[in-house]
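Undergrad: Next come a sequence and a model predicted from it.
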Amino acid sequence: MTVSSMTGFARVDGAADGFGWTWELRSVNGKGLDVRLRLNGGFERLEAKVRDAVSKRFKRGNMGVTLNVSRSGDTNAYSVNRELLSELVQIAEEFDNTSSLSSGTIADLMNVRGVLEAYEPQEDEATRDANDAAVLASLNDAIDQMAAHRAEEGEKLDAMLRGHIDNIEATVTRAQNCEAARAEAIKDRLKRQVEELMDAGKFDPER
């Protein structure tokens, strides 16, 4: 029977257009299977699929599954708050006519807080599905790595247990041999004592 440890670790990196990710799996002993997830980068939606993939391969162990996502460069899109910008332009024009101070240019006004607003563009369905598939494929690689690590640890555990069993069996054999030798020695001693008693009970016929 193959022995598999419940202790293991796996780490797999992946990348797609505009972002990268890292899966980390850690497992310790547990009576049943307890999976704790930490998914970020908008991939919380994969929780059910991640749990299903893990439970298909492992039945025991307390397992932590972490997905860290990093975006490359500035992936935000920007929109202009035209209403606010128009108000600022109007105010600038008024000051241009009434003040000796130079009015702000459009570039200056764009730096005013609230004029230029950043937002994360929404992925289209095809892109989202492709990214999900890539991330889940690398999860399967991490699961394979974890299974291999647990099997390797299990082989070490099996060798250690077999060594202990061999030592116990050798000790029992020595004890049995000693016991057998002791019983034989006692038997010989009793035999000699009986013979001595028999000899002591014989009478000299000439007396």
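TA: Thanks, I have it.
Undergrad: Please make it C-alpha for all contacts and neighbour counts, starting now.
TA: Fine.
Undergrad: where exactly do the helices run in this structure?
TA: Assigned by DSSP state H, the helices in the chain fall at 47-57, 82-98, 106-110, 125-200.
Undergrad: Report the buried residues of the shortest one.
TA: Pointing back at helix 106-110 there. Under the neighbour-count criterion of 16 or more other Cα atoms under 10 Å, helix 106-110 has L109, M110 buried.
Undergrad: next one: stretch 153-166
TA: E153, G154, E155, D158.
Undergrad: And stretch 193-202, by the same measure?
TA: Buried residues in stretch 193-202 (16+ other Cα under 10 Å): none.
Undergrad: picking that back up, can you say which two of the buried residues of stretch 153-166 are spatially most distant?
TA: Farthest apart among the buried residues of stretch 153-166 by Cα to Cα are E153 and D158. That separation is 8.6 Å.
Undergrad: neighbours around M63, how many?
TA: The number of residues packed near M63 is 23, by other Cα atoms under 10 Å.
Undergrad: what separates the closest residue to it other than its chain neighbours from S138, distance-wise?
TA: Spatial nearest neighbour of M63, chain neighbours left out: S27 (4.3 Å); criterion: Cα to Cα, 6 or more residues apart in numbering. Distance, S27 to S138, by Cα to Cα, to the nearest Å: 18 Å.
Undergrad: between these two, who's got more neighbours?
TA: S27 (22 against 19).
Undergrad: distance of the more buried one from E123?
TA: Counting by Cα to Cα - S27 and E123 are separated by 33 Å.
Undergrad: thinking again about what came up before, can you pull the contacts of the residue nearest to M63?
TA: Contacts here follow Cα atoms under 8 Å, 6 or more residues apart in numbering; on that basis S27 touches M6, T7, G8, F9, G61, N62, M63, G64.
Undergrad: Which one (most neighbours) among the residues you listed?
TA: M6 leads those on contacts (other Cα under 10 Å) with 25 neighbours.
Undergrad: Against E44, how distant is that one?
TA: Distance from M6 to E44, by Cα to Cα: 26 Å.
Undergrad: try this one side by side with the last:
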Amino acid sequence: MVRSMTGFGRGVTTTEQFRLTVEIRSVNHRFLEVTTRFPKEWMEAEVHTKKMLSSLVSRGKLDVSVHVKELSQQQQVVQVNWPLVNAYKEAREELQKQILLDEKWSMTELLSLEQALTVKVQETSKEEILTAVDQAVQQAASALIQMREREGQELQEAVVGFKTDLAEQIELIRKVADQAVQKYRDKLVTRIAELADISALEERLLAEVAIFAEKADIAEELDRLSSHFVQLDETLQENVSIGRKLDFLLQEIHREINTIGSKNQSVEASAAVVQAKTILEKMREQVQNIE
């Protein structure tokens, strides 16, 4: 199925502690480039996300935004640095021998002891984070791909329509291809008749016309164009990333049309070549959006 490279998708996962929202925006790019913005402590989840998206999308510039909203206060734990507290106790007992101090410590005094008490927030487990991220990214990626497929269908229809118009111009060139040789012969006959007896130069005339006919022959180019059109139709039915292949085919078609334009100088063929190039350029604009 043809996919566009532009799209948007959002996924939301809710746990007991937080609500996670993942948004993915994608635009055209020659290769696959994934840019993510995760909380600093979620490095493992960020790596997991990039790997997941790389397996789902082949081309495009993906911008992944992550928003985390806390739903409840995280549990806090006070830890006592017992070795340090005991060291403070021994120092206090030494001071008490010299200075009159209260026998009991007040809570204020304990809290004032540097690094004796530390408050730690119970962190969310890596497994819970990875599970939540995986679910949200899968949901966002699914919505993104669906949107890219819808736009891809429209692009496919546009490319097929332009291909039909292009084939009509090529068929017109095929019909008028032989006219160039006849017109050249008539023109050559007129010029020679002005200079000499035409009967005496018949052999030379045939040779000149034969040389011109060989130079103006576009049969091979027309055959290759027919082959390229068949490949174009087949490629549009493939279920893989086809953007680069289509771009290559259009380059080959452009090369053949250029060669036809340089070989066949008839007015009708020249006009058809110009029209064909115009159509081809529109096709390339559409193909640039295909994954």
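TA: On my side now, so go ahead. Owing to the predicted nature of the structure, the values given are computational and were not obtained by experimental measurement.
Undergrad: could you pull out the strands for the stretch 1-150 of structure 2?
TA: Using DSSP state E, counting those that start in this stretch, the strands of the stretch 1-150 of structure 2 run over 7-14, 18-27, 32-37, 60-70, 76-80, 117-121.
Undergrad: Out of these, the one nearest E285 of structure 2 is which?
TA: Across those, closest to E285 of structure 2 is strand 18-27 (Cα to Cα), at 14.2 Å.
Undergrad: how big's the offset between that closest one and structure 1?
TA: Superposing on structure 1 and averaging over aligned pairs (mean Cα distance after the TM-score superposition for structure 1), strand 18-27 of structure 2 comes out at 0.7 Å.
Undergrad: May I see the buried residues of that strand?
TA: Using 16+ other Cα under 10 Å as the test for burial, strand 18-27 of structure 2 gives F18, L20, T21, V22, E23, I24, R25, S26.
Undergrad: any idea which of those is closest to T36 of structure 2?
TA: Distances from T36 of structure 2 to the buried residues of strand 18-27 of structure 2, taken by Cα to Cα, are shortest for I24, at 9.1 Å.
Undergrad: how many neighbours does L37 of structure 1 have?
TA: 16.
Undergrad: ok, it touching G64?
TA: Yes: between L37 of structure 1 and G64 there is a contact at 6.1 Å, judged by Cα atoms under 8 Å.
Undergrad: Can you work out which residues contact both of those two?
TA: With Cα under 8 Å, 6+ apart as the test, L37 of structure 1 and G64 reach no residue in common.
Undergrad: Next up, the contacts around T124 of structure 2.
TA: Here T124 of structure 2 is in contact with no residue (Cα under 8 Å, 6+ apart).
Undergrad: So it versus A140 of structure 2, what's the distance?
TA: 23 Å.
Undergrad: again with D233 of structure 2
TA: Taken as Cα to Cα, the span from D233 of structure 2 to A140 of structure 2 is 32 Å.
Undergrad: Switch the strands of the stretch 1-150 of structure 2 over to TSV; also include distance to V287 of structure 2.
TA: Shown next, in TSV, are those (distance: least, Cα to Cα, whole Å):
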stretch	distance to V287 of structure 2
strand 7-14	16
strand 18-27	14
strand 32-37	16
strand 60-70	13
strand 76-80	56
strand 117-121	52
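Undergrad: So for K50 of structure 2, which of those sits nearest?
TA: Comparing these by Cα to Cα, strand 32-37 comes nearest, at 6.6 Å.
Undergrad: corresponding residues in structure 1 for the closest one?
TA: Strand 32-37 of structure 2 lines up with residues 33-38 of structure 1 when matched by TM-score structural alignment.
Undergrad: mind listing what's buried in the matching stretch?
TA: Within stretch 33-38 of structure 1, judged by 16+ other Cα under 10 Å, the buried ones are L33, D34, V35, L37.
Undergrad: how many neighbours does the nearest residue to the first one once chain neighbours are set aside have?
TA: It refers to L33 of structure 1. Nearest in space to L33 of structure 1, with sequence neighbours left out and distances taken as Cα to Cα, 6+ apart, is R60 at 4.2 Å. R60 of structure 1 is flanked by 18 other residues according to other Cα under 10 Å.
Undergrad: likewise the one 5 residues further on?
TA: Here the neighbour count serves as a burial measure; for V65 of structure 1 (other Cα under 10 Å) it reads 21.
Undergrad: How about I170 of structure 2?
TA: Neighbour number of I170 of structure 2 under other Cα under 10 Å is 21.
Undergrad: swap in V137 of structure 2?
TA: Neighbours of V137 of structure 2 (other Cα under 10 Å): 28.
Undergrad: Can you find the partner of it in structure 1?
TA: The alignment partner of V137 of structure 2 in structure 1, by TM-score structural alignment, is L139.
Undergrad: what's the distance between its match and K56 of structure 1?
TA: If you go by Cα to Cα, the gap between L139 of structure 1 and K56 of structure 1 works out to 13 Å.
Undergrad: Next: M63 of structure 1.
TA: Distance from M63 of structure 1 to K56 of structure 1, by Cα to Cα: 13 Å.
Undergrad: for L84 of structure 1, same thing?
TA: Distance from L84 of structure 1 to K56 of structure 1, by Cα to Cα: 55 Å.
Undergrad: Over to V65 of structure 1?
TA: For V65 of structure 1, the distance to K56 of structure 1 - Cα to Cα - is 15 Å.
Undergrad: Please look at G30 of structure 1 and G61 and confirm they touch.
TA: Yes: counting by Cα under 8 Å, G30 of structure 1 does reach G61; the two are 4.2 Å apart.
Undergrad: list residues touching both of those two?
TA: Shared contacts of G30 of structure 1 and G61 (Cα under 8 Å, 6+ apart): M6.
Undergrad: The residue nearest the centre of structure 2: what's it in contact with?
TA: The residue lying closest to the centre of structure 2 (Cα atoms, centre = their mean) is G60, at 1.7 Å. By Cα under 8 Å, 6+ apart, the residues touching G60 of structure 2 are M5, T6, S26, V27, N28, H29, R30, F31, L32, E33, E291.
Undergrad: now L62 of structure 2
TA: L62 of structure 2 touches I24, R25, S26, V27, L32, E33, V34, T35, counting by Cα under 8 Å, 6+ apart.
Undergrad: Against P39 of structure 2, how distant is it?
TA: 18 Å.
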